[in-house]
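Colleague: need a structure here:
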Amino acid sequence: MSKTETFFKHITEGNTSKGDYITLGSAMLDGKTIKNAYVNVPLKTMNRHGLIAGATGTGKTKTLQVLAENLSEKGVPVLLMDIKGDLSGLAQPSPGHPKIDERHEKIGLSFDAKAFPVEVMSLSEQDGVRLRATISEFGPVLISRILGVTETQAGIISVIFKYCDDNKLPLLDLKDFKKILQYATGEGKKEFEEAYGRISSSSTGAILRKLVEIEQQGGDLFFGEKSFETEDLLRVDDNGRGYINIIRLTDIQDKPKLFSTFMLSLLAEIYSTFPEQGDSGRPELIMFIDEAHLIFNEASKALLNQIESIVKLIRSKGVGLYFVTQNPTDVPEAVLSQLGLKVQHALRAFTAKDRKAIKLTAQNYPDTEYYDTAEVLTSLGIGEALVSALNEKGKPTPLAATMMRAPMSRMDVLTDGELSSLLADSKLVRKYNEEVDRESAYEMLNKKIDQAEAEEAKEKAKKEKEELKKAESKRKTSSSRRRSTRQNPIVKVLSSPTVIRSVLGILTKMLK
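Modeller: Predicted structure coming up:
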């Protein structure tokens, strides 16, 4: 057998799947595409997480788009983090192009232009389904990790949540949390000390400053009601295709704290609410996190530990996480080691540091006699990638330089009119975009403070009235005494010593 025939057998046998699968493209050898040498990813193993990496302009976003389209066709819902704003085109079919036809001819796949069911979502004021969560849903542990507080401050946050639970004070948004922190060392200081011990005003002040940091990044829009229900990510359309949920994050790059907060809350909520699934044969939800370094670069150590824990555990819920970034080194090793599918587009070796990174990246892939992996990484063209997946038994498939198939949907953004039409037809927009500001801790504490102040004023007025009454009574008693001791002039004359001596003298003479 020739080298090409041997390679074809090596790839096709290694990529054979008994169950459902997604075809990414066809394998390449010595720079040429081997027709029908399909590189497949079993649907069963797609909850084992993955990585899409490569230099700018090498085709990472299109690979993400291809995976999302094919998952949707298989009935698997998808959640995309759209940092660059170029994924909304999934809602419209591709206009086609001769180069796309040429590519698919080399691969051995027919090309069908299709649109897919899409929901556009937003964390900020951009148009889309509003994503919100309440402070209470985060809980004291998660809030403490997000804020990066000290152990002492974390203890205070736990006390705050306990007080709110004990007194039925809903913690919904940032103003609720800020108000209760101020109350704990202000009007409610005595109440807190009696029930939970002394709370330092310097500690609550430090927590407040960290809350302001999140608030300035748009946290006041994210925290509140109506809280997003994660089961709405699992919808399928009437044709059985999974919805592709696109979160618009084009204005989030300067708000890494908010992005990390949202991602961690979403992962925690999914893990706590989704049922245990194990290896069921197909994933429940696939999430793609574009520009993943935004999470990891800005995350505290505690936050990174939380992300690593969730990545390890969430697979059993049937959820796959796919990180999209320029270099695999952007992803912590503890997370990278959990990733089953790796799609590595070209890397550029402009500096000594780049060359070192390429050598490290090459070591993350299975050994193969057909490629010098480090060399291939720098010679891949646009829309080409090194692919290594897991087969149905959990073993790595043969490493294949792959000519990737083209997206079936538009490789461009929606127009304003198309976006408006999409949102007008959305059931989730009608469900979540109504602002709700029901009575919560902020209003209840203000009412409590007002009542306390009214009671205090009433008590003060009562005391003043009683003191005035006492003073009046004392004045009257004093006046009465003065009147009783004030003698009649006749009595005064008759009782004077001179008169008394005279009378006694006369009586003495009379007796003699």
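Colleague: contacts and neighbour counts: CA atoms only from here.
Modeller: OK.
Colleague: Please, which helix or strand holds the residue nearest to the spatial centre of the chain?
Modeller: In the chain, the C-alpha nearest the mean C-alpha coordinate belongs to Phe262, at 1.3 Å (CA atoms, centre = their mean). If you go by DSSP states H and E, Phe262 is part of helix 256-273.
Colleague: Which strands or helices does that helix pack on?
Modeller: For helix 256-273, the packing partners by 3 or more CA pairs under 8 Å, 6 or more residues apart in numbering; DSSP states H and E come out as helix 135-147, helix 293-298, helix 301-313.
Colleague: Please convert those helices to JSON lines, extending it with distance to Thr4 and mean neighbour count.
Modeller: JSON lines is the format used below for the helices and strands packed on helix 256-273 (distance: least, CA to CA, whole Å; neighbours: other CA atoms under 10 Å):
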{"stretch": "helix 135-147", "distance to Thr4": "53", "mean neighbour count": "19"}
{"stretch": "helix 293-298", "distance to Thr4": "39", "mean neighbour count": "19"}
{"stretch": "helix 301-313", "distance to Thr4": "39", "mean neighbour count": "17"}
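Colleague: distance between the helix ranked longest in the chain and the chain's centre?
Modeller: For the chain, the helix with the greatest residue count under DSSP state H is helix 441-485. Chain-centre distance of helix 441-485: 53 Å, with CA atoms, centre = their mean, to the nearest Å.
Colleague: And the next helix or strand past that helix?
Modeller: Using DSSP H and E, the first helix or strand after helix 441-485 is helix 489-494.
Colleague: this one next, for a side-by-side:
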Amino acid sequence: MSDQDSIFVGGGGEGYGVPQQLLLKYGNRHGLIAGATGTGKTVTLQILAEGFSAAGVPVFLSDVKGDLSGLGASGSASHKLHEAFTKRSQTIGLDLQYGAFPVLFWDVFGDQGHPVRSTVSEMGPLLLSRLLELTEPQEGVLNVAFRLADEENLPLLDLKDLQAMLVFIGENANAISTRYGLVSTTSIGAIQRRLLVLENQGGAQMFGEPALDLADMMTCDASGKGRISILAADKLMASPRLYATFLLWLLSELFEELPEVGDPDKPKIVFFFDEAHLLFQDAPRALVEKVEQVARLIRSKGVGVYFITQNPADVPENILGQLGNRVQHALRAFTANDQKDLRMAAQTYRDNPRFVTEDAIRDVGTGEAVTSFLEAKGIPGMVERTLVRPPASQLGPIDPALRAQLMVQSPIRGKYEAVVDRDSAFEKLRARTEAAAREAAKTAEAEARAKAEPQGNGGLREFNSGRRYDGGPARRAEPAAKPKPSSRSDSITETFAKSFARQLGTKSGQAIVRGVLGSLFRR
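Modeller: Now for the predicted structure:
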């Protein structure tokens, strides 16, 4: 599986090359697992995860098809492929020993693992704009919402916080536009509709507290094996953009929170990004640049990122050029475009004089691959045809009873299951609105009392209003001082409270209350 400084990936037999190993000290130089459907990418991902775990390196991966939960159970001699595994092990010189690995199950929806959440603030406007498919003007409004929330100390934790913030901006669009630039109510409405779609897809469960603590993913068990965090992604894949955005957020969090470590002897954590084409499909240039930056710089923080996709062409060239460890399963060339992609894939490898790389990529069978791993001093290894080693853990999913048992034994059991809803933008805006409503009610009550007071001695008061007691003409009443204009230093929230007090009782005022507070007040 793994020795002190490398992971055994596969070997050769007749017509194949030398044994292939991934050096742990270059595990943070990123990698690529590519190939057509059914050629063995998932098994390659599984054996790499086993190798890193055995070397004491925590792993994060997404389980798109539900197959990778088998990492938590030992392989068995009773498995239908045991005979084939034994034969291959003998061919490549592997002493196959079955064994299970420490796993943590995670699930955005909380059904098949520990709930995993982010706050809206941690996600940020760029990734949220990508998730919601916003236009440039709409993204600008979202940036205003985040900026205003920061300035007014209104934490954005879950979707209702963001929705309340957008309502607040819409009702005060004129004042906010003066300070931050034009805020269109049309754009606000479009964002609200996108949030509703996200909520209907179950995306609201991804936002809130307690948010994920990265330290929980970067642990080892008592035997020193790195824990393998498995994200249940079979349901999440029904919303591909949500899946890609969530994984990119997690990668960004690793980038922002982990300290620089230079070139460690082995990675601090390895991150497998399955179905990587979803990350780049129709992605705006700003987002692709962010991924390029993360891929370029995160290795110095001890993080290895491995992209899994069908075709290397799915990954932008600037990122593809940073992937030093490669396992290329078969690519089929049925069309002219397929043949072009095959040639381009072959050109990224260091040639081997024993065979034509393009032919090898096309001809390798299931469980075989064309591989290249970084060698001493980080030099790309010569491309080799390789028989990929069998996994030590169970091939395929585990049964629900074993999954439930592993969840009960989880070291973080109970930490994320209960949702915490502390005071944030929604609650603070509601409190301020209630205070403004009470103040407006007091003002209205005082005005009503003043109007209801009796007007006794009206005739005398009228006479005295025209003459002074000494018989001279009465002095003209001094005009009331004009109210001072509102200070520019007034916060947006203060402006809102003042305008709310004036508007209460009107349809506009009632709309504000309903928009922020729902049905707290009824007409």
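Colleague: TM-score for the pair, please.
Modeller: The TM-score (TM-score structural alignment, normalised by the length of the first structure) is 0.84; 458 aligned residues with a CA RMSD of 2.3 Å.
Colleague: tell me the strands in the first structure, going along the chain?
Modeller: Using DSSP state E, the strands found in the first structure span residues 21-29, 32-42, 50-53, 78-82, 118-122, 129-130, 244-248, 285-290, 319-325, 341-344, 384-388, 400-404.
Colleague: matching residues in the second structure for the shortest one?
Modeller: For strand 129-130 of the first structure, the aligned range in the second structure is residues 114-115, judged by TM-score structural alignment.
Colleague: Once aligned, what mean separation remains between that stretch and the first structure?
Modeller: Here the mean offset of stretch 114-115 of the second structure against the first structure after fitting is 1.1 Å, by mean CA distance after the TM-score superposition for the first structure.
Colleague: so how far is that stretch from its chain's centroid?
Modeller: When distances are taken as CA atoms, centre = their mean, stretch 114-115 of the second structure is centred 15 Å away from the chain's centroid.
Colleague: just to revisit the earlier point, what lies in contact with the helix holding Phe262 of the first structure?
Modeller: Here helix 256-273 of the first structure makes contact (CA atoms under 8 Å, 6 or more residues apart in numbering) with 138, 142, 146, 214, 217-219, 230, 252, 294-295, 298-299, 306-307, 310, 313-314, 317.
Colleague: do the same with stretch 137-146 of the second structure
Modeller: Here stretch 137-146 of the second structure makes contact (CA under 8 Å, 6+ apart) with 121, 124-126, 129, 156, 162, 165-166, 169, 180, 183-184, 187-188, 190-191.
Colleague: And Leu198 of the second structure? What does it align with in the first structure?
Modeller: In the first structure, Leu198 of the second structure lands on Ile214 (TM-score structural alignment).
Colleague: Is there a neighbour count for that match? I'd like the number.
Modeller: Counted with other CA atoms under 10 Å, residues neighbouring Ile214 of the first structure total 20.
Colleague: The one 10 residues further on too?
Modeller: Summarising burial for Gly224 of the first structure: neighbours were counted as other CA under 10 Å, giving 25.
Colleague: again with the one 4 residues further on
Modeller: The number of residues packed near Phe228 of the first structure is 19, by other CA under 10 Å.
Colleague: Equivalent analysis for Gln347 of the second structure, please.
Modeller: 12.
Colleague: go on, Arg235 of the first structure?
Modeller: Arg235 of the first structure is flanked by 18 other residues according to other CA under 10 Å.
Colleague: Next, the contact list for it, please.
Modeller: Shown in contact with Arg235 of the first structure (CA under 8 Å, 6+ apart): Pro77, Gly242, Tyr243.
Colleague: For the helix holding Phe262 of the first structure, grab the matching residue range in the second structure.
Modeller: Alignment of helix 256-273 of the first structure against the second structure: residues 240-257, by TM-score structural alignment.
Colleague: what's the average distance of the matching stretch to the first structure?
Modeller: Relative to the first structure, stretch 240-257 of the second structure is 1.3 Å off (mean CA distance after the TM-score superposition for the first structure).
Colleague: Gln503 of the second structure contacts Gly509, doesn't it?
Modeller: Yes - Gln503 of the second structure lies in contact with Gly509 (CA atoms under 8 Å); the separation is 4.7 Å.
Colleague: For the contacts of Arg235 of the first structure, which ones persist in the second structure?
Modeller: Retained in the second structure by both residues aligned by TM-score structural alignment, their matches' CA atoms under 8 Å are the following of the contacts of Arg235 of the first structure: Pro77, Gly242, Tyr243.
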